[in-house]
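Asks: Pasting the sequence and the predicted coordinates here, then a few questions.
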Amino acid sequence: MRKKSFPLFDTLNVTFLSLFSLAVLYPFWQTLVLSFSDANNASTLGFHLWPDQWVTDAYQFVFTFQNIMVAYSNTIIRTVIGTALIVTCTLLTAYPLSKKDLPYRNYFTAFFLIAMFFSGGLIPNYLLIKSLGLLDNRLALILPGAVNVFSIIIMRNYLMTIDKGLEESAFMDGAGYFKILTSIVIPLSKPVIATVALWAAVGHWNAWFDAMIYIRDPSKTVLQMVVRQMMVALDLSQTQFGGGGMSNANLLLSNVRAATVMISIGPIILIYPFAQKYFIKGIMIGSLKG
């Protein structure tokens, strides 16, 4: 039987989604255009879909800021190592918890849930980091968040959906738990692993508060901390300043802010298209089964 078509619904649906997409994408495009505009374009009101002239003065100014490149490399290192550590700890914790025959499984799960809802607070965390000798140490930015309970629950629920017959067949062939984890579980868990990795990467990339508390050496600071310091310094200055010999045109504070935003979110924006196909599937399956 031929399916009925709903042209009016389809038209309204496409129109609504198109307008919604434009509403979401336009602020990002406006920021991108503003970051490559000169002072004359930036000072005019209205929509800016395309600059009259593409200039890079704002980016040149941002990259001349003290410690910006060092902070950029520190953030990349922190994001890569921190994400790998979170994914590893999450997988090694969620896999045993997904086994219904695990002794005291419910007690372990309750223990993790309590730790997710209750914490010691800022001062106890600082005293703990200090007692461990991690002050002004890059590990203070990575180790405290290595175990994320919410990600563990999501991955645990996902692993419970994997057919147990696959593991039983592997056991009959002589495989152990570690062999099953690496050869069967991990290949079948790419969606939820990509989801957890994306959450971890975004969290580490955007983090700045822990660096402000634990890090004193400027050579160990992260990008978001330098961006914050830059914005504070620019807010205290005049809203217009010279290009520093980069060009004859002056830069506006809005140009620099836009360039700073693009620099700080650029790598994460590039990751999303590659992880999106796993992201939706991983979070949906991981959040349904209890």
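Replies: Everything's here; your move.
Asks: When you work out contacts or count neighbours from here on, use the C-alpha atoms and nothing else.
Replies: Noted.
Asks: now Met231: how far from Ile180?
Replies: Distance, Met231 to Ile180, using CA to CA, to the nearest Å: 50 Å.
Asks: nope, Tyr26 is what I was after
Replies: Tyr26 is 47 Å from Ile180, by CA to CA.
Asks: Next one for the comparison:
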Amino acid sequence: MSRIAYVNGQYVRHADAAVHIEDRGYQFADGVYEVCEVWNNQIVDMPRHLDRLGRSLSELSIDWPMSRAAVEFVLRQVVRRNKVHNGIVYIQVTRGVSRRDHFFPPETVAPSIVVTARSSSPAAGQALAETGISVFSYPENRWPRVDIKSIALLPNCLAKQSAKEKGGKEAWYVDADGNVTEGGSTNAWIVTKEGVLVTRPAENGILRGITRAGILDLVAREGLAFEERAFSLEEAYDAREAFVTAATNIAMPVVRIDERVIGNGHPGSVATRLRELFHTATDLKVV
């Protein structure tokens, strides 16, 4: 079956999908995106994702490309047309197509929108979660507005590639104070030796992850000990367990950081339990 993409008002074969060479996303990375999990024919936490999309657009003074209700319709259509039962749906909005100029184009230039979807294997993700992943630290080198889900991800690519070349699955950014900010495409968590779950506040320095928000709801519901504060790389080395969260991997246990074994070197019970319960604390919209 050919994959289908939505590009500026048309559903087209994925192989034929294209935007103009002077789209500002291509020229300037002038745009934002969202990635929603598709789980059992349901889009996970779509309202929160679209809330965050709206905020990102507002922070960059980009208009919605269509009404929010229309965006929801397109997301569902792309998932259906690609017959994605488990996987992701991706939406990207840029400032649109205009002559290359650092100044914003005229208000008459419409934003561009692209939506794609692809399947993934829950079994493969679960198999990885049963062994855990390694992460490697990387000096924080991004612009300060990481709270905006911008498509300008070159620093993230460099960090993740560095981790991959060392045998890792993710990079953890470390700021000038020696504190972990977040992963290249995930939020970072630890469980202290006292059993307290810790993640960095999302006021600044990290993206306010939607999966992170779902995990926080679950933590509150289950009555787990929790602190929202910065934690150092040294504290992470000494943690009972660690994990990362994102729409693409839910809660993924971390068993090594910079070649340091975390806990007993196996996925921790807290991360494993949160992963098992995650979808019981999320907003599920049937496709």
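Replies: In hand now; what should we look at? What you are looking at is a predicted structure, and each value in this text was computed from that prediction instead of being measured.
Asks: Superposing both, give me the TM-score.
Replies: The TM-score (TM-score structural alignment, normalised by the length of structure 2) is 0.20; 100 aligned residues with a CA RMSD of 6.1 Å.
Asks: Against which helices or strands is the longest helix along structure 1 packed?
Replies: Using DSSP state H, we find that the single longest helix of structure 1 is helix 253-288. Contact here means 3 or more CA pairs under 8 Å, 6 or more residues apart in numbering; DSSP states H and E; on that basis helix 253-288 of structure 1 packs against helix 7-35, helix 39-43, helix 57-63, helix 149-159, helix 190-206, helix 223-236.
Asks: That helix versus helix 7-35: what angle between them?
Replies: Helix 253-288 of structure 1 runs at 140 degrees relative to helix 7-35, counting by axes from the mean of the first three to the mean of the last three CA atoms, to 10 degrees.
Asks: just to revisit the earlier point, output the helices and strands packed on helix 253-288 of structure 1 as TSV; include the columns mean neighbour count and distance to Ile77 of structure 1.
Replies: Formatted as TSV, those follow (neighbours: other CA atoms under 10 Å; distance: least, CA to CA, whole Å):
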stretch	mean neighbour count	distance to Ile77 of structure 1
helix 7-35	14	26
helix 39-43	17	34
helix 57-63	19	19
helix 149-159	24	21
helix 190-206	22	10
helix 223-236	17	11
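Asks: With distance to Gly165 of structure 1 as new columns, can those helices be given to me in a markdown table?
Replies: Converted to a markdown table, these look like this (distance: least, CA to CA, whole Å):
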| stretch | distance to Gly165 of structure 1 |
| --- | --- |
| helix 7-35 | 42 |
| helix 39-43 | 62 |
| helix 57-63 | 55 |
| helix 149-159 | 13 |
| helix 190-206 | 19 |
| helix 223-236 | 47 |
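Asks: so which of those helices gets nearest Phe117 of structure 1?
Replies: With CA to CA, the closest approach to Phe117 of structure 1 among these belongs to helix 149-159: 9.5 Å.
Asks: Packing partners of that closest one?
Replies: In terms of contacts (3+ CA pairs under 8 Å, 6+ apart), helix 149-159 of structure 1 is packed against helix 68-97, helix 105-117, helix 190-206, helix 253-288.
Asks: what packs against the first one?
Replies: Which is helix 68-97 of structure 1. Helices and strands touching helix 68-97 of structure 1, by 3+ CA pairs under 8 Å, 6+ apart, are helix 105-117, helix 149-159, helix 190-206, helix 223-236.
Asks: Do I have it right that Tyr33 of structure 2 meets Tyr90?
Replies: Yes. In this structure, Tyr33 of structure 2 is within contact of Tyr90 by CA atoms under 8 Å, at 7.3 Å.
Asks: For Ile280 of structure 1, grab the count of nearby residues.
Replies: For Ile280 of structure 1, the neighbour count with other CA atoms under 10 Å is 15.
Asks: contacting residues for it?
Replies: Counting by CA atoms under 8 Å, 6 or more residues apart in numbering, Ile280 of structure 1 makes contact with Pro191, Thr195.
Asks: now Arg273 of structure 2: how far from Ser119 of structure 2?
Replies: In this view, Arg273 of structure 2 and Ser119 of structure 2 are 24 Å apart by CA to CA.
Asks: With neighbour numbers in mind, choose between those two.
Replies: More neighbours surround Ser119 than the other of Arg273 of structure 2 and Ser119, with 16 against 11 (other CA under 10 Å).
Asks: Do you have the helices of the stretch 101-250 of structure 2 handy? List them.
Replies: 122-131, 154-165, 210-222, 233-237 (DSSP state H, counting those that start in this stretch).
Asks: residues in contact with stretch 186-205 of structure 1?
Replies: By CA under 8 Å, 6+ apart, stretch 186-205 of structure 1 touches 75-76, 78-80, 82-84, 86-87, 151, 154-155, 158-159, 162, 224, 268, 272, 275, 277-283, 286.
Asks: which of these are buried?
Replies: 75-76, 78-79, 82-84, 86-87, 151, 154-155, 158-159, 224, 278-279, 281-283, 286 (16 or more other CA atoms under 10 Å).
Asks: Could you report the distance from Ser137 of structure 2 to Ile88 of structure 2?
Replies: Applying CA to CA to Ser137 of structure 2 and Ile88 of structure 2 gives a distance of 27 Å.
Asks: do the same with Leu216 of structure 2
Replies: Per CA to CA, Leu216 of structure 2 is found 22 Å from Ile88 of structure 2.
Asks: These two - which one has more neighbours?
Replies: Per other CA under 10 Å, whichever of Leu216 of structure 2 and Ile88 has more neighbours is Ile88, with 21 against 18.
Asks: do you know how far the more buried one is from Ala159 of structure 2?
Replies: Distance, Ile88 of structure 2 to Ala159 of structure 2, by CA to CA: 23 Å.
Asks: how close does Val135 of structure 2 sit to Ser56 of structure 2?
Replies: Distance from Val135 of structure 2 to Ser56 of structure 2, counting by CA to CA: 28 Å.
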